[in-house]
Structures are given as C-alpha cells and as structure tokens.
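Novice: got a structure for you, letters missing:
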C-alpha cells in the first residue's frame, strides 16, 4: 500500500508540474530519492511515465487512452455532452462538468466556448476546492469544509483567491444560500465563472456544472447566466434518475 501511495503521489505531481527530475520529485513528495528511482523504473516499465534526455520524467501519452476509457465507462454521465453543448449554445461560455476527488475538483468533460484560450481548467485537470466556481461549488455542497480547511494550504492563484479560512466559510454560506458559486478572477485574472451542484434523485451532490468566460461578460449578464446554468444543472440531474 505504501508503494502504491508513493506512486500515486509521483503521478499526481507530474500531472500538475510537468517533467521533473528524481531529485525534484523526492524533494516535493518527501519520498526518499532511491525509492523515487525505483518507482520511476516501474512506471516507465508499464508505460505510465517516460524518461527524457535531460534525466527528467514525464507522464506518457498512454494516459490519454486511459482518460478516454475512464470517461467512456462513466455511463451515468452519458447525457452530459448534450447538456454541455446546449448550455454553451445558450450562453457562449465554456461549460464544465467536474467531480469531487479527495480535496480537488477534477474536470471530466467540457464544451468549449469563446474564451477557451485563457481558461485554466480542462478535462483531466484539477483545481483545489477553495478556488474557481467548480471547486467552490463542491466545497459548499459536497465536501467537509472543516476537514478541507484543516488539510489544505489554501494556495493563492491571484489576488482575488480566497485564502483566509473565515472568508472561505463566509463564501460557503453565501454559496449555499444563493444556490450557486460565483468566481471572479480568483483563478485567472479577468475570468469569471459560475458553478452549480448536480444532484441525484435523493438529493446528494454528484458533481458540479460550471461555466466560465470573460469576467466583464459575467458581470453584465450574471443573472441570466445563472438562470441558464441552474436550468442545465437540473437537466443533467434529470439524466441521473
């Protein structure tokens, strides 16, 4: 179990940081360097990572196939592409479906809107729960806030990122009262987003539906965009019944 846990840490680090040397991996994960070398040898052998000429390692292209297979196996979200496409058509914004994984929001599907070139979140990528509309939606409606605050370092992405525990609790309360999360430049400056929970028939939160684009557009059209988002979240929830 320890070996698997260490391998998971290495893979997660490479997914976020890109190619790294064994020394860098050891420093950032706390895994002893000899163990890192052995882990990388094993990961190289099964094709999950690959060595580069500069002695760094990166994730292999095999992950693209694994990601496609994982998404195809998620039959409960088979209706998501149609809902995302319709939401983009009505709003012009990029639409995302994200799920809670540990203390992160992981994007599993999207439909591209107008502002795609400046957005950070993409399928397979993650954001912490205190930043972005998807993460803050899942924090408010699906996660244990106390546990998250106790374990997270509340990384700052921009000056607008909420990194104070009291302010984050206030944001959670406002999000729950409002029914959706508002992100205004807290992941990427100049980018706005809204996020809403997708619920099961029993009321449990299955994921987060969000839209993102230029902050000026969200400021001008927030009420309309929120109505479209909530309607789409209800449509997606209906597919789960």
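Specialist: Thanks, I have the structure now. What you see is a predicted model; the values in this text were computed from it and never measured.
Novice: could you use CA atoms for every contact and neighbour count after this?
Specialist: OK.
Novice: starting at the chain centroid, how far to stretch 104-118?
Specialist: 9 Å (C-alpha atoms, centre = their mean, to the nearest Å).
Novice: hey, where'd the helices end up in this structure?
Specialist: Using DSSP state H, the helices of the chain run over 2-17, 22-29, 33-45, 62-73, 80-91, 133-141, 145-151, 165-178, 215-239.
Novice: so which of those is nearest residue 103?
Specialist: helix 145-151 (6.6 Å; C-alpha to C-alpha).
Novice: quick one on the thing from earlier: now the helices of the chain in TSV, with mean neighbour count and distance to residue 202?
Specialist: What follows is the helices of the chain, written out as TSV (neighbours: other C-alpha atoms under 10 Å; distance: least, C-alpha to C-alpha, whole Å):
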stretch	mean neighbour count	distance to residue 202
helix 2-17	14	33
helix 22-29	16	39
helix 33-45	16	41
helix 62-73	12	23
helix 80-91	19	19
helix 133-141	30	14
helix 145-151	14	22
helix 165-178	15	18
helix 215-239	17	11
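Novice: columns distance to residue 192 on top of the ones you listed, output as a markdown table?
Specialist: Formatted as a markdown table, the helices of the chain follow (distance: least, C-alpha to C-alpha, whole Å):
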| stretch | distance to residue 192 |
| --- | --- |
| helix 2-17 | 22 |
| helix 22-29 | 31 |
| helix 33-45 | 38 |
| helix 62-73 | 27 |
| helix 80-91 | 13 |
| helix 133-141 | 9 |
| helix 145-151 | 23 |
| helix 165-178 | 15 |
| helix 215-239 | 4 |
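Novice: so which of the ones you listed comes closest to residue 199?
Specialist: Of those, nearest to residue 199 by C-alpha to C-alpha is helix 215-239, at 5.5 Å.
Novice: ok, structure two:
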C-alpha cells in the first residue's frame, strides 16, 4: 500500500489534471500519474466516495460537485474575493469580457476568481492557476506596484509565453513606469496570441497592493475599447478598495 503522503500527492495530481484538462479516460490518467490502471481505478473510487470526482456520461472521470463547495469556501475566506465579487459580475455584464481577480503568491500571480466572458473560450488562466509576474495584465500590475520585486527576480530568467512576452529587465522597468503613469496595464498578446487584457491595481487599507483586476478578451475587442474598459476597471477597483477598508 502506498504511503499516505504519496497517496495524497497522487490524489492532488489527479485532481489538478482534471481541473486543467477536463474529463479524462483512465488510460490517460494512468499515464499522467505513472500508476497501473487498477490503482487508478481504486484512487478514483475513493475520491468519488467523497464527491471530489464523478463519472461523465461517456465514462471518463471528471471533477465532482464537492469541489465547487470547497472552492466557494476558499473564496469566502479571502477578503479580496468577498470584496470583489459583485464588481467582477458588474464588469462582466457591462463589457461581456472575462474578468479576473488575481493576487501575488510566491513570486507568481494567482487567479483567485473570475467571471468568464462570452467571446473567448480558450484562456491560459483560470481560478487556482498562476502566471509569472512578467506576463499578463494583473501580473504586470503586481510587478509595477510591488517595490523591490523586480530586483529580487532579476537574477533568474523570465518566462517567455509568446513572442510578445516581456523578458528583459529594461523592458519590464519601462513597462512598470508606464503602468504607474497611466494607472493600468496593457497586456497585448503576451500570454496567448490573439488575446489581450487591461489590468488595474487594488490597494489595501494601509496603501499596500492587495490584488489586481483585469478584463481579458480578443485583442481587437480589448484594445479597441481601451479607454472605456480602463475607466470601468478603475471604478471597480475603487469600490473594491472601499469594501476592503470597510469595518467588518
């Protein structure tokens, strides 16, 4: 029998695979987990008993409904997510674009919550995922408003996700200055070709960067509506900041 910690690691990897790729057959899960199929069947049966995995109509394994309950509990425990929820919905209704709430986590920028838009189905970031600080609208906002972060990361190579990703220290320093001058970031196809985004910072009660929000969609839609969308983001950021500052 596998040791408990190994079993937990395999369970975590299985759930992450289903989250990233959707429903998967046993054969593919066995390959990803490097486990015999009978062991994968047993693991899936155990996860199914607690509601973390379910079976799709075609027999493939998929995430179970209990994951939604756990995810909602995590979001409810995050002050940023509670404060931003209504504004994420508002931005989506006003623009039709995908709206992100992200925050710095371990030298990357993690997606805490989102509201999916109607125009783009394939996006590189979803809740629970993360991007490097040099790529994406919220990432570059975090980098621009986090004193010392760029210097701390300058000794390691920056990831290049597309040909348009900023990877030099000089280009990121220039980008940070431009973001602080205009008050928002412009991510033009630096994460996914054909997809662009605008992002703005949200500050906490002490004036420190708390999180960032963004609008993402097809490049023509986002950049063609840049002034309007940037203004809507700034309005929402101000409201989220007020909610963070309000006494409980």
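Specialist: Done, it's in. Keep in mind the model is a prediction, meaning the values are calculated, not measured.
Novice: out of the helices of structure 1, which is closest to residue 193 of structure 1?
Specialist: Proximity to residue 193 of structure 1, assessed across the helices of structure 1 by C-alpha to C-alpha, is greatest for helix 133-141 (5.6 Å).
Novice: have a look at how far, on average, the closest one is from structure 2.
Specialist: Its aligned residues in structure 2 lie a mean 3.2 Å from helix 133-141 of structure 1 after superposition (mean C-alpha distance after the TM-score superposition for structure 1).
Novice: centroid-wise, who is the farthest residue in structure 1?
Specialist: residue 34 (31.8 Å; C-alpha atoms, centre = their mean).
Novice: quick one: that residue from residue 135 of structure 1, how far?
Specialist: Using C-alpha to C-alpha, to the nearest Å, residue 34 of structure 1 is found at 35 Å from residue 135 of structure 1.
Novice: try residue 167 of structure 1
Specialist: 15 Å.
Novice: identify the residues contacting the residue most central in space within structure 2.
Specialist: By C-alpha atoms, centre = their mean, structure 2 has its centre lying nearest to residue 111, at 2.4 Å. Counting by C-alpha atoms under 8 Å, 6 or more residues apart in numbering, residue 111 of structure 2 makes contact with 100-103, 125-130.
Novice: let's go with 10 Å and repeat that
Specialist: 100-105, 125-131, 138-139, 211-213 (C-alpha atoms under 10 Å, 6 or more residues apart in numbering).
Novice: residue 107 of structure 1 now?
Specialist: 96-101, 121-127, 134-135, 207-209.
Novice: do the same with residue 218 of structure 2
Specialist: 97, 119-120, 188-189, 192-197, 224.
Novice: at 8 Å instead, please
Specialist: 119-120, 194-196.
Novice: which of those residues are conserved in structure 1?
Specialist: Using both residues aligned by TM-score structural alignment, their matches' C-alpha atoms under 8 Å, structure 1 keeps these contacts from these: 194-196.
Novice: which member of those is positioned nearest residue 89 of structure 2?
Specialist: residue 196 (19.6 Å).
Novice: counterpart of the closest one in structure 1?
Specialist: Applying TM-score structural alignment, one finds that residue 196 of structure 2 aligns to residue 192 in structure 1.
Novice: could you find the closest non-adjacent residue to its match?
Specialist: Leaving out its chain neighbours, the residue that sits closest to residue 192 of structure 1 by C-alpha to C-alpha, 6 or more residues apart in numbering is residue 215, at 4.1 Å.
Novice: and that neighbour, what's its match in structure 2?
Specialist: Using TM-score structural alignment, residue 215 of structure 1 lines up with residue 219 in structure 2.
Novice: how near is its match to residue 97 of structure 2?
Specialist: Distance of residue 219 of structure 2 to residue 97 of structure 2, given as C-alpha to C-alpha: 11 Å.
Novice: does residue 200 of structure 1 touch residue 236 like I think?
Specialist: No. Using C-alpha atoms under 8 Å, residue 200 of structure 1 is not in contact with residue 236; the gap is 9.5 Å.
Novice: check contacts around residue 123 of structure 1.
Specialist: 106-110.
Novice: just the closest of these to residue 152 of structure 1, please.
Specialist: Using C-alpha to C-alpha, the contacts of residue 123 of structure 1 come closest to residue 152 of structure 1 at residue 106, 16.2 Å.
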